[in-house]
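> build me a model:
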Amino acid sequence: DYEDKYPEDPIYEETAPTARVWRTYLNESQKFDADRVGDWRETVDVLLVFAGLFSAVVSAFAVQFSQNLQPDYNQISAYLLFELVSIQQAISNGTSANPPLSSAVNPTANFTPATSIVWVNGLWFTSLSLSLSAALISVLVKQWLHHYVILPSGTPRERSRIRQYRYMGLHKWQVPLIIGLLPMLMHLALAFFFVGLVVFL
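Sure thing, here's the model as predicted:
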């Protein structure tokens, strides 16, 4: 009970800088903030770890598969080498050489990747972007929460006012809503990745 915990204020000093009302407010707000910010921190920590691991997995897939967006120069080199050997064999045997290279193995021909390859790359890079965005926002939220709970030194009235301004700012900037949307961002990233995986398979 605050009446037992804090001594009664002298008359006409109920709102003085060290009055009981400010100390009670700080005590109650610290309890409120400890529960609420603790829950938010746990949520953000879990999301941050998951986003980091998921981003690593998606980036490994995306980097390997994005190579399919350009011609396979190793395969073209093998075809060209085969053609060269075939021509040399034809010349040594005195027979006519094979017709010139088709555009499929011509390194100067325009290369167009398959539509499924373009879609898979688009889906996976979108997934990676969403996952990295969730990680970035999680780090920002952790910084906001860290600065929110640390109050500077001063009188109880000054600290109460600062805490109230920060509380109002937290809601003005929609931080609870942002924290609530972070899991949705990761769900979208997972959905894009799995759709890309289905198209890939």
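> when you work out contacts or count neighbours from here on, use the C-alpha atoms and nothing else.
OK.
> OK, contacts around the residue nearest the centre of the chain?
In the chain, the residue lying closest to the centroid (CA atoms, centre = their mean) is L132, at 2.4 Å. With contact taken as CA atoms under 8 Å, 6 or more residues apart in numbering, L132 is in contact with 51-52, 55.
> go again with 10 Å.
By CA atoms under 10 Å, 6 or more residues apart in numbering, the contact set of L132 is 48, 51-52, 54-56, 126, 138, 185-186, 189.
> what's the spacing between it and V46?
14 Å (CA to CA, to the nearest Å).
> can you check W173 too?
From W173 to V46 the distance is 22 Å (CA to CA).
> please name the nearest non-neighbouring residue to F61.
Excluding its sequence neighbours, the residue lying closest to F61 (CA to CA, 6 or more residues apart in numbering) is W124, at 7.9 Å.
> and the one you found, how many neighbours?
27 (other CA atoms under 10 Å).
> also F125?
With other CA under 10 Å as criterion, F125 counts 22.
> next, F111: secondary structure please.
coil (DSSP: H, G, I helix; E, B strand; the rest coil).
> circling back: let me know the closest of the contacts of L132 to R163.
Proximity of the contacts of L132 to R163 (CA to CA) peaks at S138, which lies at 22.1 Å.
> tell me the contacts of that closest one?
41, 43-49, 51, 132, 144, 178-179, 182.
> work out for me the element it sits within.
helix 115-149 (DSSP states H and E).
> want to put them side by side, so please do this one too:
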Amino acid sequence: MSEKEGSEPNNSRSKTRTDNPEDDTAAAKLWQVYVSEAEKYDKGLVESWKSDMEGMLIFAGLFSASLTAFLVESYKTLVPDSGDTTVLLLSQISGQLAAVANGTAFSFVQPPQFMPPASALICNTLWFISLGLSLACALVATLLEQWAQDFLHKAEMRSAPVIRARVFSYLYYGLRRFKMHTVVEVVPLLLHASLLFFFAGLVAFLLPINIVITAAATVILTTVVLVYATLTLLPFFHPDCPYRTPLSGGFWQLLRVLQTLLRHHPVSMVFPRDKAMVDSVFRQATKPSDERSSRDGKALVWTLKSLTDDLKLEPFIDAIPDVLWRTSERCWQYDGHIHHLIENPGSDLLGQIQGFQQGCNSDVIPTEVAKHLKISCYKAIWALGSLYPRKANTNPAAIPTRVR
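Okay, the predicted model is just below:
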């Protein structure tokens, strides 16, 4: 057994491997916490899948209908034109009549075997591939909606917390084991590939008609491909970039494989350090840097501006002493951010604390609650005073204890 799963218990504890209903009943509250968190996560995940698939189905249906109309027209270029055949037959009949009238022999000319032009073959091939990919996208999206609904149905069939917890865990790790997350990412990839094949086929369709229109379609196709490639590779260089395509994750894993294969060969290519793209996002977001400090400051200013009522402002004020002081020593990490909150006219931390304190004098607030809120304000003001060493009392014994 792996280290993650743990080693086998000794003989004195081997009996714990046997299910005991009484033990499960006693652990019901523990498992209820897991069920509550897992239910929120799994429902959010599955509902996002379902909404994505609904959008894919609508677009794939409309696109397939439009593409079918193009195929009805382009398919005619793969078979002999009935009009040309009629003209050829009439020409032969006219020649025979002329030969009979002149008393000459009529020589029958075998019509050339029909060969569809190369542009027609390319166009129809690309469009039929596009239609197949679009229908495959719709099929997989439909199946994913059914699988997602089935997942939620199975997870909610039992009400006992222990059973629900184990069913949630069993089904979720089944999703992980059979790579359902990957299947979800493949669906938009099918649709994107279908669109690219359609645009390429459109260029081939227009080529024998008009060179100007063909050039315009080629420019559009080239632009789409370049933009798509840019969106695919942009997250590699800027992890905070919100743009990505279904191919981004695949290219990331491909580079990881190349890194493994070339680990003993010195190359100048830069490989990703993280196992997944999301890991790179987390690492860059939490790495100590001036950019992170700037983001933290902006986030705190925005938070204070968004607290429009006292009910939301109270937790923020209550947290200020903990930010600047530990139990027995001063904390310095957030001094710059707190200074900015005080000096920034848009946030005006001291002004907001003063307004909050004055609001505590309202007759609507119970006396004990008002007392607690005022104490929170006094603590925050005292902690803010420690930002100015000449006026602050830095004696740890003078740090007010928190009101429980």
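> what TM-score do we get after superposing?
Between these two chains, after superposing, the TM-score reads 0.81 (TM-score structural alignment, normalised by the length of structure 1); 183 aligned residues with a CA RMSD of 2.1 Å.
> in the helix holding S138 of structure 1, what counts as buried?
Across helix 115-149 of structure 1, burial judged by 16 or more other CA atoms under 10 Å covers 117, 120-135, 137-138, 141-142, 145, 148-149.
> likewise for stretch 13-32 of structure 1?
17-26, 29.
> save those as JSON lines, and put in distance to N110 of structure 1 and secondary structure too.
Converted to JSON lines, these look like this (distance: CA to CA, whole Å; DSSP: H, G, I helix; E, B strand; the rest coil):
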{"residue": "P17", "distance to N110 of structure 1": "77", "secondary structure": "coil"}
{"residue": "T18", "distance to N110 of structure 1": "78", "secondary structure": "coil"}
{"residue": "A19", "distance to N110 of structure 1": "79", "secondary structure": "coil"}
{"residue": "R20", "distance to N110 of structure 1": "79", "secondary structure": "helix"}
{"residue": "V21", "distance to N110 of structure 1": "77", "secondary structure": "helix"}
{"residue": "W22", "distance to N110 of structure 1": "74", "secondary structure": "helix"}
{"residue": "R23", "distance to N110 of structure 1": "75", "secondary structure": "helix"}
{"residue": "T24", "distance to N110 of structure 1": "75", "secondary structure": "helix"}
{"residue": "Y25", "distance to N110 of structure 1": "71", "secondary structure": "helix"}
{"residue": "L26", "distance to N110 of structure 1": "70", "secondary structure": "helix"}
{"residue": "S29", "distance to N110 of structure 1": "66", "secondary structure": "helix"}
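> show me which pair in the residues you listed is furthest apart.
P17 and S29 (17.1 Å).
> got the contact list for the equivalent of M168 of structure 1 over in structure 2?
Correspondence of M168 of structure 1 to structure 2, assessed by TM-score structural alignment: Y173. By CA under 10 Å, 6+ apart, the residues touching Y173 of structure 2 are 167, 179.
> what strand or helix carries Y173 of structure 2?
Element membership of Y173 of structure 2, judged by DSSP H and E, is helix 161-177.
> have a look at how far, on average, that helix is from structure 1.
In this overlay with structure 1, the average offset of helix 161-177 of structure 2 from its partner residues is 1.0 Å by mean CA distance after the TM-score superposition for structure 1.
> just checking, what packs against the helix or strand that comes right after that helix?
Next helix or strand after helix 161-177 of structure 2 toward the C-terminus (DSSP H and E): helix 180-206. Here helix 180-206 of structure 2 touches helix 28-74, helix 118-155, helix 161-177, helix 211-237, helix 246-261, going by 3 or more CA pairs under 10 Å, 6 or more residues apart in numbering; DSSP states H and E.
> now with 7 Å, please.
Applying 3 or more CA pairs under 7 Å, 6 or more residues apart in numbering; DSSP states H and E, one finds that helix 180-206 of structure 2 contacts helix 118-155, helix 211-237, helix 246-261.
> so which of those helices is nearest I320 of structure 2?
Nearest of these (CA to CA): helix 211-237, 36.2 Å.
> the inter-axis angle of that closest one versus helix 246-261?
50 degrees (axes from the mean of the first three to the mean of the last three CA atoms, to 10 degrees).
> want to try TSV for the contacts of L132 of structure 1, with distance to A104 of structure 1 as columns?
Converted to TSV, the contacts of L132 of structure 1 look like this (distance: CA to CA, whole Å):
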residue	distance to A104 of structure 1
L48	45
A51	41
G52	40
F54	37
S55	35
A56	34
T126	30
S138	47
L185	41
M186	40
A189	36
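> so which of W173 and V46 of structure 1 has more stuff around it?
V46 (13 against 10).
> so what does that one match up with in structure 2?
Using TM-score structural alignment, V46 of structure 1 lines up with G55 in structure 2.
> how close does its match get to V227 of structure 2?
Taken as CA to CA, the span from G55 of structure 2 to V227 of structure 2 is 22 Å.
> and for G132 of structure 2?
For G132 of structure 2 relative to V227 of structure 2 (CA to CA), the value is 24 Å.
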